[in-house]
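In: Quick one, fold the following:
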Amino acid sequence: MDRKTVEPMTVLYATQELTIPEVGRYAEKYLPELMAQAKQRDLKVVGPWVFISYQLPKNGKDRYRVEFCLPIAPADNPVAGAFPIKSLGQFSCAFVPYHGGLRQLFSQGYQPLVRDMVAAKMAFTGESREVYHAWNGPNSPDNRVEIQFGVA
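Out: Presented below is the predicted three-dimensional model:
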């Protein structure tokens, strides 16, 4: 586990109240739509996908808010579209890199990070992020996802 501060970024995004098992299905829906909107609105993509969770539950049944974010270059007068644009502020976090399929994301990614944060007596902010540096499908061992938990 390491700590860092993520710099502010501008994102084109979609938001949804979901359960953990629903995230993949909605990602498959929103990601192509967001990419099409970026192209249609002539927005420059400047980073990997970021999924932001607010009050991530400890089970697969409780609903929570998820934002599917596509980092874009700030635009002076962006054309309006189906998805909003917003600026994310600085984000102080504890993080770990995770390599592999989604089946082990929680057991080999999230759980060790949370355990280390609890042991270090870090205060969670309730915001967590997944940054998709490389995505090759849900079962691919070549996926690279950075897991970030906000710290106060």
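
In: contacts, neighbours, all on C-alpha from now
Out: Fine.

In: Name the helix or strand for Gln37, please.
Out: For Gln37, the element it lies in under DSSP states H and E is helix 23-40.

In: so where do the strands sit in the chain?
Out: Here the chain has its strands, by DSSP state E, at 2-6, 9-18, 49-54, 64-72, 85-88, 91-99, 124-134, 144-151.

In: Present those as TSV; the columns should include mean neighbour count and distance to Gly24.
Out: Supplementary listing: those in TSV, determined by neighbours: other C-alpha atoms under 10 Å; distance: least, C-alpha to C-alpha, whole Å:
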stretch	mean neighbour count	distance to Gly24
strand 2-6	13	25
strand 9-18	19	10
strand 49-54	20	11
strand 64-72	21	11
strand 85-88	15	22
strand 91-99	20	17
strand 124-134	17	13
strand 144-151	22	14
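
In: JSON lines for those strands, including distance to Val114?
Out: Putting the strands of the chain into JSON lines (distance: least, C-alpha to C-alpha, whole Å) gives the following:
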{"stretch": "strand 2-6", "distance to Val114": "12"}
{"stretch": "strand 9-18", "distance to Val114": "21"}
{"stretch": "strand 49-54", "distance to Val114": "15"}
{"stretch": "strand 64-72", "distance to Val114": "18"}
{"stretch": "strand 85-88", "distance to Val114": "23"}
{"stretch": "strand 91-99", "distance to Val114": "9"}
{"stretch": "strand 124-134", "distance to Val114": "9"}
{"stretch": "strand 144-151", "distance to Val114": "8"}
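
In: and this one, so I can compare the two:
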Amino acid sequence: MQIRQAQASDAAGIAEIYNDAVLNTTAIWNDATVDEADRAAWIAGRQGSGFPVLVAVDGDEVVGYATYGDFRPHDGFRHTVEHSVYVRGDQRGSGIGRQLMMHLVNAARENGVHVMVAAIESGNTGSLRLHEKLGFVETGRMPEVGTKFGRWLDLVLLQLMLDGPR
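Out: Here you go, the predicted structure:
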């Protein structure tokens, strides 16, 4: 497995992982799926804004991806980012998410990020445990702020303090 910056040619694999999460999990609180063109534009937009989009590839197959972006649009939050990490369904639990996160945290440090935020559905114990093992600490819980599959969802906020500007 290799972890590298995403390219437009990775858009189909990223879309497949994203759509599986939309249709089958509460990891993404969207109802609509996306196509390859949407994800290609998304990759270009993220990278054009200076944010990393990392992919884990096994041969030619995308098996996971991770990125971060603005936490909030206001100037005062310029040193804080919110991130996402997703792994293909048949690869979850294999350590790919951890590897992607370690690369993403390193990228954040190199880019002077001060705080990384994770917003995770409270029932996603695998993701919560992964983040805790990487040093993220829970800083808040927001009951019933989202809905999917006909039920209310709670959001857990975690953060990791980095070495960025003080």
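
In: TM-score them against each other, please.
Out: TM-score for the superposed chains, counting by TM-score structural alignment, normalised by the length of the first structure: 0.26, backed by 66 aligned residues with a C-alpha RMSD of 4.8 Å.

In: returning to that earlier point: what is the helix holding Gln37 of the first structure packed up against?
Out: Helices and strands touching helix 23-40 of the first structure, by 3 or more C-alpha pairs under 8 Å, 6 or more residues apart in numbering; DSSP states H and E, are strand 9-18, strand 64-72.

In: mind putting the ones you listed in TSV, distance to Gln111 of the first structure included?
Out: Converted to TSV, those look like this (distance: least, C-alpha to C-alpha, whole Å):
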stretch	distance to Gln111 of the first structure
strand 9-18	20
strand 64-72	18
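
In: Could you point out which of these sits nearest Phe51 of the first structure?
Out: Set against Phe51 of the first structure and scored by C-alpha to C-alpha, those come closest in strand 64-72, at 4.8 Å.

In: could you give the angle of the closest one to strand 9-18?
Out: Angle, strand 64-72 of the first structure to strand 9-18, by axes from the mean of the first three to the mean of the last three C-alpha atoms, to 10 degrees: 150 degrees.

In: and strand 64-72 of the first structure, what other elements does it pack with?
Out: Using 3+ C-alpha pairs under 8 Å, 6+ apart: strand 64-72 of the first structure touches strand 9-18, helix 23-40, strand 49-54.

In: Kindly present the ones you listed as TSV, with separate columns for distance to Glu130 of the first structure.
Out: Shown next, in TSV, are those (distance: least, C-alpha to C-alpha, whole Å):
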stretch	distance to Glu130 of the first structure
strand 9-18	14
helix 23-40	12
strand 49-54	5
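
In: quick one: the strands in the second structure?
Out: So, for the second structure - with DSSP E - the strands run 2-5, 53-58, 61-70, 80-87, 115-121, 137-148, 151-161.

In: Distance to Arg39 of the second structure for these - can I get that in a markdown table?
Out: Formatted as a markdown table, these follow (distance: least, C-alpha to C-alpha, whole Å):
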| stretch | distance to Arg39 of the second structure |
| --- | --- |
| strand 2-5 | 14 |
| strand 53-58 | 11 |
| strand 61-70 | 12 |
| strand 80-87 | 14 |
| strand 115-121 | 21 |
| strand 137-148 | 22 |
| strand 151-161 | 25 |
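
In: As a markdown table, those with distance to Ile43 of the second structure and mean neighbour count would be great.
Out: Shown next, in a markdown table, are those (distance: least, C-alpha to C-alpha, whole Å; neighbours: other C-alpha atoms under 10 Å):
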| stretch | distance to Ile43 of the second structure | mean neighbour count |
| --- | --- | --- |
| strand 2-5 | 10 | 16 |
| strand 53-58 | 7 | 22 |
| strand 61-70 | 10 | 23 |
| strand 80-87 | 13 | 21 |
| strand 115-121 | 20 | 23 |
| strand 137-148 | 26 | 14 |
| strand 151-161 | 24 | 17 |
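
In: Ile14 of the second structure is nearest to which of those?
Out: strand 61-70 (6.8 Å).

In: between that closest one and strand 53-58, how many degrees?
Out: With the same axes, to 10 degrees as the basis, strand 61-70 of the second structure and strand 53-58 are set at 160 degrees to each other.

In: name the helices or strands packed onto strand 61-70 of the second structure?
Out: When contacts are defined as 3+ C-alpha pairs under 8 Å, 6+ apart, strand 61-70 of the second structure packs onto helix 11-24, strand 53-58, strand 80-87, helix 96-110.

In: How about the last one, which residues are buried there?
Out: Along helix 96-110 of the second structure, these residues count as buried under the neighbour rule (16 or more other C-alpha atoms under 10 Å): 96-101, 103-105, 107-109.

In: And the furthest pair within those residues?
Out: Ile96 and Arg109 (20.1 Å).
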